[in-house]
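>>> Coordinates for the following, if possible.
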Amino acid sequence: MHPFTYSRATDVADAVRDKAGHVASAYIGGGTNLIDLMKMNVEQPAHLVNVAKLPLSKIEDLPDGGLRLGATATNSDTAWNEDVKKRYPLLNQAILAGASPQLRNAATNGGNLMQRTRCYYFYDVATPCNKREPGSGCSAIGGYNRVCGILGTSEACIATHPSDMCVALAALAPTVRVSGPNGERTIAFEDFHRLPGDQPEFDNTLAEGELITSLDLPEKGFAKNFAYLKLRDRHSYAFALVSVAVGLEMDGDTIKEARLALGGVAHKPWRDQSAEDLLKGQPATAETFGRVAAHVVANAVGQGSNDFKIELARRAIVRALKQAAEGQQQAGDMYLGGQ
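Predicted coordinates:
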């Protein structure tokens, strides 16, 4: 780990000024991902601005009926918040499917959005990686790419976003509030994370120095018909090979509205709005679910070691839709036992 200086911000404006005043600086909250990256010399910030104690940890009602999740609230506090459990159980289950209790006790909501890929080559500084060193190449293409993406990839990068929480958020469609040197602004969640294109080094659309202050959930939480299905190699702490978040609004056996997002398959949480449109007005049947699942993976491309993900994603979508339609309010976590 390279040497660095450190400061603790007292408020949002102080944090933004402090970061702007130091070259190669970074915000740190729980540090559950950044510290690992620093230890591996993947990231080498010269200055850290601690934002964990900023007054951004409240979870509170919004005037429009939604819920504001403070950026520095921990994942544990968020998952077990009574309003989240009751009104947004999809988010509760996704958070609890991620990491371990110890990590959830430290990790923050804002930091969860800022997680970086767990692609093996990204962490191995002895190998080429366009995300770590732009223009150096992508070792995963043609290499061991079992954990890599099948949707929205590019010739420059096939890495995936690792978060569980963000897959549920993609389905719930909150607004991300940020503050930076040019003031405050909001970003639709679907616009927050980026696909790799020819600049995979950029994970999101934050401007330099901007700090996440909250996530504002809309009123609709799909609290009755939902499912979060996570497929992983072992039942304990492991990242998803494929995960699916589903929220449905039902009228009897007919789907009135649908939300569908996938994790473990792309550079960003993958929400498929065209698939959602295909579900609207359709009966909640195996035929409908199979047709929609086939549509989602129609343009999926495997890279060799991860070819199995295409069929795994198709089956997972069908299963998650079925669970949501039947109101099976369970975590739907599955252990594959290796692949």
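
>>> drop to CA atoms for contacts and neighbour counts, all remaining ones
Noted.

>>> Contact partners for residue 241?
By Cα atoms under 8 Å, 6 or more residues apart in numbering, the residues touching residue 241 are 147, 230, 231, 232, 233, 263, 264, 265, 309.

>>> List the contacts of the second one.
The contact partners of residue 230, taken as Cα under 8 Å, 6+ apart, are 97, 240, 241, 242, 243, 244, 332, 333, 334.

>>> Now flag whichever of those is closest to residue 55.
Nearest to residue 55 among those: residue 97, at 27.0 Å, using Cα to Cα.

>>> who's in contact with the closest residue to residue 154 other than its chain neighbours?
Residue nearest to residue 154 in three dimensions, not counting chain neighbours: residue 197, with 5.5 Å by Cα to Cα, 6 or more residues apart in numbering. With contact set as Cα under 8 Å, 6+ apart, residue 197 has these partners: 153, 154, 155, 156, 157.

>>> Alongside the first, I'd like the structure of this one:
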Amino acid sequence: MREFDYRRPSEVSEALALMSADPAEARFLGGGTNLVDLMKNGVERPGLLIDVRGLPLDRIEVTDGGGLHVGATVTNSDLAAHPEVRRRCPALAQAVLAGASGQLRNMATVGGNLLQRTRCGYFTDLGKPCNKRAPGSGCPAIAGEHLNHAILGGSAHCVATHASDMAVALTAFEAVVKYETPEGRGEVPLTEFYPPVGDTPHRETALPPGALVTAVVLPPAPVAAASRYRKVRGRASFAFAIGSLAAALEVRDGIVRDVRLAFGAVAARPWRALEAERVLTGGPATAEAFAAAADAELSAAQPLRDNGYKVMLMRNLVVAVLSELTEEATR
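The predicted structure is shown next:
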């Protein structure tokens, strides 16, 4: 690991000033559960770590109207355990609990979770080419090992998937990411936070250079109270997903009145299933309708040689979870 300097500012303005002084060398450090791993294998080589855990960004508050304001340095453990999160958006708490072991959740932060990088083996292996790590070098995963890679939204330049469980739940409920730069404050919807892969897979977020994520805001969404996160993984431990679903459903008189769906582990970003939502809204809450909606969303899938199983996996996941939510709603 390269030798580095370490600073722990107490104010956001101080953290931004440190970053602005040397943006090429500096990195913000939250819990370090992803960044430090990348430093160990040489993918990241910062000369300065700016530890943001001492900043006053560690609160969870209910907003006017019943939304949630989550500070960027809130730990994953505190987020999952918070009674208002569990009451207003259980899928978010479930996603966090599915994401890692208790030890990691105690360290990892909300802001860091959203900014974590792909776990693609080619990205983390400096002996292999990777367009995300070294633009223009190629994407060996397309013809190589891609069992857990993207079936939606990929390109000839990258088929990696995003690793976050939390981000999938946040995407389903239209969360907004707030940030600060030396020029002022800004925000970006999570659905736009991760740009399409295209020919620039190394551009992983829509944040301006040197920006510090300060909070995530979930707008009021009554349907989120009847939500669920379901994760499928290759082994029954704290492994990364091979497919996941954040879902919420409101059913009245057998008709879908509101529905939210987001897929995980199938694209370079959490995948909001807008076409499936459109097909379902106003129609019957039946297994057949759920399957048709999933098929409509997955019609855009472009699986590779070895990951076509994800199409059926996601279809079955949509049908199973929405059927469970429907049964609970009609009890």
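
>>> what helix or strand is the residue nearest to residue 154 of structure 1 on?
According to DSSP states H and E, residue 197 of structure 1 maps onto no helix or strand at all.

>>> From the structure, what's the count of residues near the aligned partner of residue 41 of structure 1 in structure 2?
Counting by TM-score structural alignment, residue 41 of structure 1 corresponds to residue 42 in structure 2. If you count neighbours by other Cα atoms under 10 Å, residue 42 of structure 2 ends up with 15.

>>> Just say helix, strand or coil for residue 42 of structure 2.
coil (DSSP: H, G, I helix; E, B strand; the rest coil).

>>> Could you measure from the closest residue to residue 272 of structure 2 other than its chain neighbours over to residue 131 of structure 2?
Once flanking residues are discounted, residue 272 of structure 2 sits nearest to residue 262: 4.3 Å by Cα to Cα, 6+ apart. Noted for residue 262 of structure 2: a distance of 26 Å to residue 131 of structure 2, by Cα to Cα, to the nearest Å.

>>> the more surrounded of these two?
More crowded of residue 262 of structure 2 and residue 131, by other Cα under 10 Å: residue 262, with 25 against 19.

>>> which element follows whichever strand or helix holds the more buried one toward the C-terminus?
Per DSSP H and E: residue 262 of structure 2 is located in strand 255-264. For strand 255-264 of structure 2, the following helix or strand on the C-terminal side (DSSP H and E) is strand 271-272.

>>> Check the mean deviation of that next one from structure 1.
Compared with structure 1 after fitting, strand 271-272 of structure 2 has a mean deviation of 0.2 Å; criterion: mean Cα distance after the TM-score superposition for structure 1.

>>> residue in structure 2 matching the residue nearest to residue 154 of structure 1?
So, by TM-score structural alignment, residue 197 of structure 1 is matched to residue 198.

>>> which residues touch the residue nearest the centre of structure 2?
When Cα atoms, centre = their mean is applied to structure 2, the residue found nearest the centroid is residue 167 (2.5 Å). For residue 167 of structure 2, the contact set (Cα under 8 Å, 6+ apart) comprises 113, 114, 270.

>>> Go again with 7 Å.
Residues in contact with residue 167 of structure 2 (Cα atoms under 7 Å, 6 or more residues apart in numbering) are 114, 270.

>>> So which residue of structure 2 lies furthest out from the middle?
No residue in structure 2 sits farther from the centre than residue 253, which is 33.5 Å out by Cα atoms, centre = their mean.

>>> In structure 2, spot the strand with the most residues.
The longest strand of structure 2 (DSSP state E) is strand 241-252.

>>> Pull out the buried residues from it.
Residues of strand 241-252 of structure 2 classed as buried by neighbour count (16 or more other Cα atoms under 10 Å): 241, 242, 243, 244, 245, 246, 247, 248, 249, 250, 251.

>>> Structure 2: helices as residue ranges?
Secondary structure of structure 2 by DSSP state H: the helices cover 12-21, 35-40, 76-81, 83-88, 90-99, 102-107, 110-115, 166-172, 190-193, 274-280, 287-298, 309-329.

>>> And these: which comes nearest residue 218 of structure 2?
helix 166-172 (7.4 Å).

>>> so how far does the closest one sit from its counterpart in structure 1?
Aligned to structure 1 and superposed, helix 166-172 of structure 2 gives a mean residue distance of 0.5 Å (mean Cα distance after the TM-score superposition for structure 1).

>>> how about that helix, which residues of structure 1 does it hit?
Under TM-score structural alignment, the match for helix 166-172 of structure 2 is residues 165-171.

>>> Give the aligned equivalent of residue 33 of structure 2 in structure 1.
When structure 1 is aligned by TM-score structural alignment, residue 33 of structure 2 is paired with residue 32.

>>> Now do the nearest residue to residue 129 of structure 1 once chain neighbours are set aside against residue 279 of structure 1, distance only.
Leaving out its chain neighbours, the residue that sits closest to residue 129 of structure 1 by Cα to Cα, 6+ apart is residue 138, at 4.9 Å. According to Cα to Cα, residue 138 of structure 1 and residue 279 of structure 1 sit 36 Å apart.

>>> ditto for residue 167 of structure 1
For residue 167 of structure 1 relative to residue 279 of structure 1 (Cα to Cα), the value is 19 Å.

>>> Give me the more crowded residue out of the two.
residue 167 (30 against 24).

>>> which residues touch that one?
Residue 167 of structure 1 neighbours (Cα under 7 Å, 6+ apart): 245, 261, 262, 263, 269.

>>> Residue 70 of structure 1: which of the residues you listed is nearest?
Nearest to residue 70 of structure 1 among the contacts of residue 167 of structure 1, counting by Cα to Cα, is residue 269 at 20.5 Å.

>>> Could you double-check that that closest one lies in contact with residue 262?
Yes. Contact criterion Cα atoms under 7 Å: residue 269 of structure 1 and residue 262 qualify, at 6.1 Å.

>>> Tell me which of the contacts of residue 197 of structure 1 fall in strands.
Per DSSP E, these never map to strands.

>>> I'd like the residues you listed laid out as TSV, including neighbour count.
Below are the contacts of residue 197 of structure 1 laid out as TSV (neighbours: other Cα atoms under 10 Å):
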residue	neighbour count
153	22
154	18
155	11
156	23
157	26
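
>>> Name the nearest of those residues relative to residue 180 of structure 1.
residue 157 (28.6 Å).

>>> how close does that closest one sit to residue 139 of structure 1?
Using Cα to Cα, residue 157 of structure 1 is found at 9 Å from residue 139 of structure 1.

>>> now residue 126 of structure 1
Taken as Cα to Cα, the span from residue 126 of structure 1 to residue 139 of structure 1 is 11 Å.

>>> okay, those two: which has more neighbours?
A direct count of neighbours by other Cα under 10 Å for residue 126 of structure 1 and residue 139 places residue 139 higher, at 20 against 8.
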